[in-house]
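In: got a structure for you, letters missing:
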């Protein structure tokens, strides 16, 4: 909901409350004094016990970084843990990716080495510049 819609809804709720209060006040004058006093006391208690609106999360800028404040001045243990967990997950993901990449590179190099050692040509033939020209002219690529 946008801010405009929230303000409109709040205004409508206030208007409804005023209309209900006017009706109750108009009908209260016909009641006995004791009943009116009990109703007034009940209304006062209801207003005192009325729920206060919950604090909404607020984005607060601190030192060039935006943080999500869940109300309160001192961050709780849960907020501290919740702010560190994404960083730990990111670090663990980077370590995992590095490990997988290293294993994949090692297995690719092992395949190339195995192909060179099991091939009919000696490994020195691949280092010869004339052999590369031979492969290009014959259309054979390895």
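Out: Received it, and whenever you're ready, just let me know what you need. This is a predicted model, so every value here is computed, not measured.
In: For the rest of this, base every contact and every neighbour count on C-alpha atoms.
Out: OK.
In: Tell me which residue is most central in this protein.
Out: Centroid-nearest residue in the chain: residue 86, 9.4 Å away (criterion: C-alpha atoms, centre = their mean).
In: and it, which of the three is it?
Out: At residue 86, secondary structure determined by DSSP: H, G, I helix; E, B strand; the rest coil is helix.
In: show me what contacts it?
Out: Taking C-alpha atoms under 8 Å, 6 or more residues apart in numbering, we find residue 86 in contact with no residue.
In: let's bring in a second one:
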């Protein structure tokens, strides 16, 4: 049972019970309901999600242009940060290859028989 079906069933039970009430009581209940609904300001659900970003108070204090451009600005800042990180902390493959080729081999590499066999096979080609 979903939320709409549940609300419909509750409404039916309340309406059935209201049939047996006095007319004076029904009038007072209807007036109280209207008063409660008049004071209720219905806001769309997405308004609450944007309140943290706009520093406003719901529909009255938030700026629609800011709500529209803030996600795009955040995305651009994220992309700029990723590009900066990649250029700053990424070592190009050519630098790694040059460092490996210019470096001396450790002594353990010469003692490795598999490495010796690989050197002999590659030199015969």
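Out: Received the coordinates, thanks. This is a predicted model, so every value here is computed, not measured.
In: where does the TM-score land?
Out: The TM-score (TM-score structural alignment, normalised by the length of the second structure) is 0.50; 96 aligned residues with a C-alpha RMSD of 3.8 Å.
In: how close does the residue nearest to the centre of the first structure get to residue 35 of the first structure?
Out: 60 Å (C-alpha to C-alpha, to the nearest Å).
In: now residue 82 of the first structure
Out: Distance from residue 82 of the first structure to residue 35 of the first structure, by C-alpha to C-alpha: 53 Å.
In: Checking residue 66 of the first structure next. Helix, strand or coil?
Out: Secondary structure state of residue 66 of the first structure, per three-state DSSP, is strand.
In: I figured it hits residue 83, correct?
Out: No: using C-alpha atoms under 8 Å as the test, residue 66 of the first structure is too far from residue 83 to be in contact (11.9 Å).
In: Centre of the chain to the longest helix seen in the second structure, how far?
Out: For the second structure, the longest helix by residue count, based on DSSP state H, is helix 64-89. On the basis of C-alpha atoms, centre = their mean, to the nearest Å, helix 64-89 of the second structure sits 14 Å off its chain's mean C-alpha point.
In: can you map out the helices along the second structure?
Out: Under DSSP H, the second structure gives helices at 3-18, 23-39, 45-54, 58-61, 64-89, 93-102, 107-111, 113-124.
In: Tabulate the ones you listed (TSV), appending mean neighbour count.
Out: Putting the helices of the second structure into TSV (neighbours: other C-alpha atoms under 10 Å) gives the following:
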stretch	mean neighbour count
helix 3-18	11
helix 23-39	11
helix 45-54	13
helix 58-61	12
helix 64-89	11
helix 93-102	10
helix 107-111	10
helix 113-124	10
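In: secondary structure class for the residue lying closest to residue 68 of the first structure once chain neighbours are set aside?
Out: Computed as C-alpha to C-alpha, 6 or more residues apart in numbering, the closest residue to residue 68 of the first structure that is not its neighbour in sequence is residue 59, at 4.7 Å. Classification of residue 59 of the first structure using three-state DSSP returns strand.
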